[in-house]
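> quick one: sequence and predicted model below, then my questions.
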Amino acid sequence: MNYRKYLAFILIIAISLILPAGCVFLAETDRVADEMYQVFYELGYHDFFSFYERNFGLAVDDKFTLPDYYRLGDRQSIKMPVMAVVENHPRSRPQAGLEEADFVYEVLSEGGITRFLPVYYRDLPEKVGPIRSVRDYMGVLSAEHGALLLHAGASEGGYARISSDDVISLDEISRSQYYWRCSDRRMPHNLFTGNDKIKDYLGGLDWQQDLSVYKFNFSKRDNPTVAKAEKIEKVDLFYWGNYLVSYRYDQSENSYARYINNEPHKVESGQQLTADNIVVLHADTNVIDDVGRLSVDLDSGGKGYLFNNGGKQEISWTRNDGRITLLDDDGQEVLIDSGRTWIQIMPISARVEYN
């Protein structure tokens, strides 16, 4: 935010709290914020900011992304985005909380097992996990969202990334009071956290959100980004060994049901996971030590796919200024449809099949 605007805003808030009319001001602020969310929801990302620039003089450099505008629900805004490191070992299933995430990244860890990185722009669910340790490339993705990173330990590279990228992390190793272990699972597959714990932590955090926080750009609801000329009913992603992720398109819901090794991928609540957008990013992936830890190159870009609305689009991706951008064949940025988005980061050699 422009420095002078920021100071002016703080001054207005301070005066309003001192004056008797402060409560009226704050109530009006809440009302205006609610109306802005509704306008944002109706117009879509780009039309909203054009409207805001024309009417309020918002500079291009001040543009920001309102959280979760595309799915207004009962959950309330939190103080900052949150990303969790959730494991996907067979003994960790069913996971908790993935169904409430606005974004979910899936990326390989050692042993050919993936980990999930759900991102929440609203309140967390009551239970999220199982929580596991972070790797350096996972820290890269957390930094892109300006998110609080929830994890239990890290590789040496993971801790180095957290330090160098100024990632705000909440490590269970040093702050176990914000996590708990369930008695119905064995360690290390039983560590969880949730909304009440994280709100307690955020309440004492001296932090203000950077309004330039990265998020994929979205199109309007009635302007789908992928044409349905080539109808795709099933997508198969062969990560490593015998681990298969599949998505099956449901035309009646215009969404994709998720499967692991041809079995419905369900969370603790019994709900099967679904996605509105599936983004596949191929990234150079290599084993770097005897333990089997990996390097995943999120800087050099590569090829990929976007699946939504029952269609497919071949894309490329780049990462500049700390932000992953999706591009079409003409080098123009690809907009993602409004909705829940799964980003599948896969080795370059990994097979992607669709029909």
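Done, it's in. Source: prediction; values computed, not measured.
> use CA for all of it now, contacts and neighbours both
Noted.
> residue 140 is in contact with residue 160, isn't it?
No: using C-alpha atoms under 8 Å, residue 140 is not in contact with residue 160; the gap is 11.1 Å.
> who has more neighbours out of the two?
residue 140 (19 against 15; other C-alpha atoms under 10 Å).
> so the more buried one versus residue 163, what's the distance?
Relative to residue 163, residue 140 is positioned 11 Å away (C-alpha to C-alpha, to the nearest Å).
> got another, please set it beside the one above:
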Amino acid sequence: MPTAARWAAATLAVGLLLGTAGCAAEEQPAAAGPTPRPTQTARPTPPPPVLAPLRGTVAAEGADERPALAAKIDNHEGARPQLGLERTDIVFEELVEGGLTRYVAIWHSDLPDEIGPVRSVRPMDPDIVTPFGGIIAYSGGQEVFVDMMMNTPVVNAVFDFDDTGLFYRDDVHESPHDVIVHAAELVRRNALLPPPAAQFEYAVDDGEPTSVAEGAANSVVQLRFSDARWPSWGWDAAGASWLRSQEGEPDLDAAGAQLRASNVVTLLVEIDDYSFEDIPRTLMIGAGEAWVSSGGSTVHGVWRKDSPAGSIRLVSDLGTPITLAPGNTWVELVPSSGGVEIIP
């Protein structure tokens, strides 16, 4: 091959090699860098659950915003079984004339459509109801007692004055133990009233109620209001609640189930027998002995209430505020002439 031709061929070969090497360099992937981490988005902390003020349990949606409804509930044999007592937040049992008892029952967390039978008010009822605000339903009463109740900041719904259909007489009980209230409708008509304030302190975050932490285990709380009324509460470990009896017989609701409570608060109270002739008046403004039963145990202490609008304060013998178990409560206003027996 002539020299010029060989030189041209060599030049072409070198060019081809350089072109191939250049292409290879262009096709080689770049060195991999560190893999970027995904951005961590902070999760919002959920708000704490809203607790029902009169039970210390988690409130149903919207239930904490409505007002409390109190009612004067009959406890005559002819009024049993009562309607709605099993769904109360708090019930007060009080002595009335003839050695009988009546209830001031308060609904807030769980509101039935109907409650009753309702009866007339007594002179201690304003001091019991005022701290809850909201509404009080009753059938009437002596003019002086009705005036006392009307002078509280609580909305009064009275059978004797009602012409709007909130009350009716049922065909289950005989008169006068037959007046029933449309409870849910009564609350709906007064929905703008504020909800109640908490009345007791509750053990929260899995804490023990004071009766368990400081008290002693017991099986029965036996009470005596009079020779005609001696209720008792027996601890049901399986149901984790106290079961109510009256005069030795189970106290049943309208469905045939025994009434039960998470807490039984027993207050020894003085009775004014003279200011209103034969109508006993439980003195709610004052202080005295107290027994608080929760979780199958009872702790002894003192109670105090300083004003009509003030709540009942409970302090143990060790000087600590008494906390209750979350749930419903019965408050037994036992006369000092009666009796309280805590049975192991």
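Arrived safely. Just so we're clear, the structure is a prediction, and the values are computed from it rather than from any experiment.
> so where do the helices sit in structure 2?
3-27, 125-129, 143-150, 183-189, 210-214 (DSSP state H).
> can you redo the ones you listed as TSV with distance to residue 198 of structure 2?
Below are those laid out as TSV (distance: least, C-alpha to C-alpha, whole Å):
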stretch	distance to residue 198 of structure 2
helix 3-27	76
helix 125-129	13
helix 143-150	21
helix 183-189	19
helix 210-214	17
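> in structure 2, what residues pair with stretch 243-253 of structure 1?
Here stretch 243-253 of structure 1 aligns to structure 2 at residues 229-239, judged by TM-score structural alignment.
> quote the end-to-end distance of the matching stretch.
Criterion C-alpha to C-alpha; first-to-last residue distance in stretch 229-239 of structure 2 is 26 Å.
> burial of residue 336 of structure 2, as a residue count?
For residue 336 of structure 2, using other C-alpha under 10 Å, the count is 16.
> what residue of structure 1 takes the place of it?
For residue 336 of structure 2, the residue aligned by TM-score structural alignment is residue 348.
> residues touching its match, list them.
282-285 (C-alpha atoms under 8 Å, 6 or more residues apart in numbering).
> what is the nearest of those residues to residue 305 of structure 1?
When the contacts of residue 348 of structure 1 are ranked by distance to residue 305 of structure 1 (C-alpha to C-alpha), residue 282 comes first, at 8.9 Å.
> measure the closest one to residue 12 of structure 1 for me?
Counting by C-alpha to C-alpha, the gap from residue 282 of structure 1 to residue 12 of structure 1 is 48 Å.
> who has more neighbours out of the two?
A direct count of neighbours by other C-alpha under 10 Å for residue 282 of structure 1 and residue 12 places residue 282 higher, at 25 against 12.
> and that one, what pairs with it in structure 2?
Aligning on TM-score structural alignment places residue 282 of structure 1 opposite residue 268 in structure 2.
> cross the contacts of residue 348 of structure 1 against strands and list the overlap.
282-283, 285 (DSSP state E).
> can you redo the residues you listed as TSV with distance to residue 293 of structure 1?
Shown next, in TSV, are these (distance: C-alpha to C-alpha, whole Å):
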residue	distance to residue 293 of structure 1
282	18
283	15
285	10
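> which one of those residues is nearest residue 182 of structure 1?
Among those, residue 285 lies closest to residue 182 of structure 1 (C-alpha to C-alpha), at 33.6 Å.
> tally up the residues packed near the closest one, please.
Neighbourhood size, residue 285 of structure 1 [other C-alpha under 10 Å]: 17.
> quick one: it and residue 347 touch, right?
Yes: using C-alpha under 8 Å, residue 285 of structure 1 is in contact with residue 347, at 5.2 Å.
> looking at the helices of structure 2, which is nearest to residue 63 of structure 2?
Closest approach to residue 63 of structure 2 among the helices of structure 2 (C-alpha to C-alpha): helix 183-189, 11.3 Å.
> if you count neighbours, what's buried in the closest one?
In terms of neighbour count (16 or more other C-alpha atoms under 10 Å), helix 183-189 of structure 2 has its buried residues at 183, 186-187.
> average gap between that helix and structure 1?
Superposing on structure 1 and averaging over aligned pairs (mean C-alpha distance after the TM-score superposition for structure 1), helix 183-189 of structure 2 comes out at 3.2 Å.
> measure how far that helix is from the centre of its chain, please.
Distance, stretch centre to chain centre, for helix 183-189 of structure 2: 19 Å (C-alpha atoms, centre = their mean, to the nearest Å).
> so which elements touch that helix?
With contacts taken as 3 or more C-alpha pairs under 8 Å, 6 or more residues apart in numbering; DSSP states H and E, helix 183-189 of structure 2 sits against strand 114-115.
> find me the equivalent region of the strand it packs on in structure 1.
Counting by TM-score structural alignment, strand 114-115 of structure 2 pairs with residues 127-128 of structure 1.
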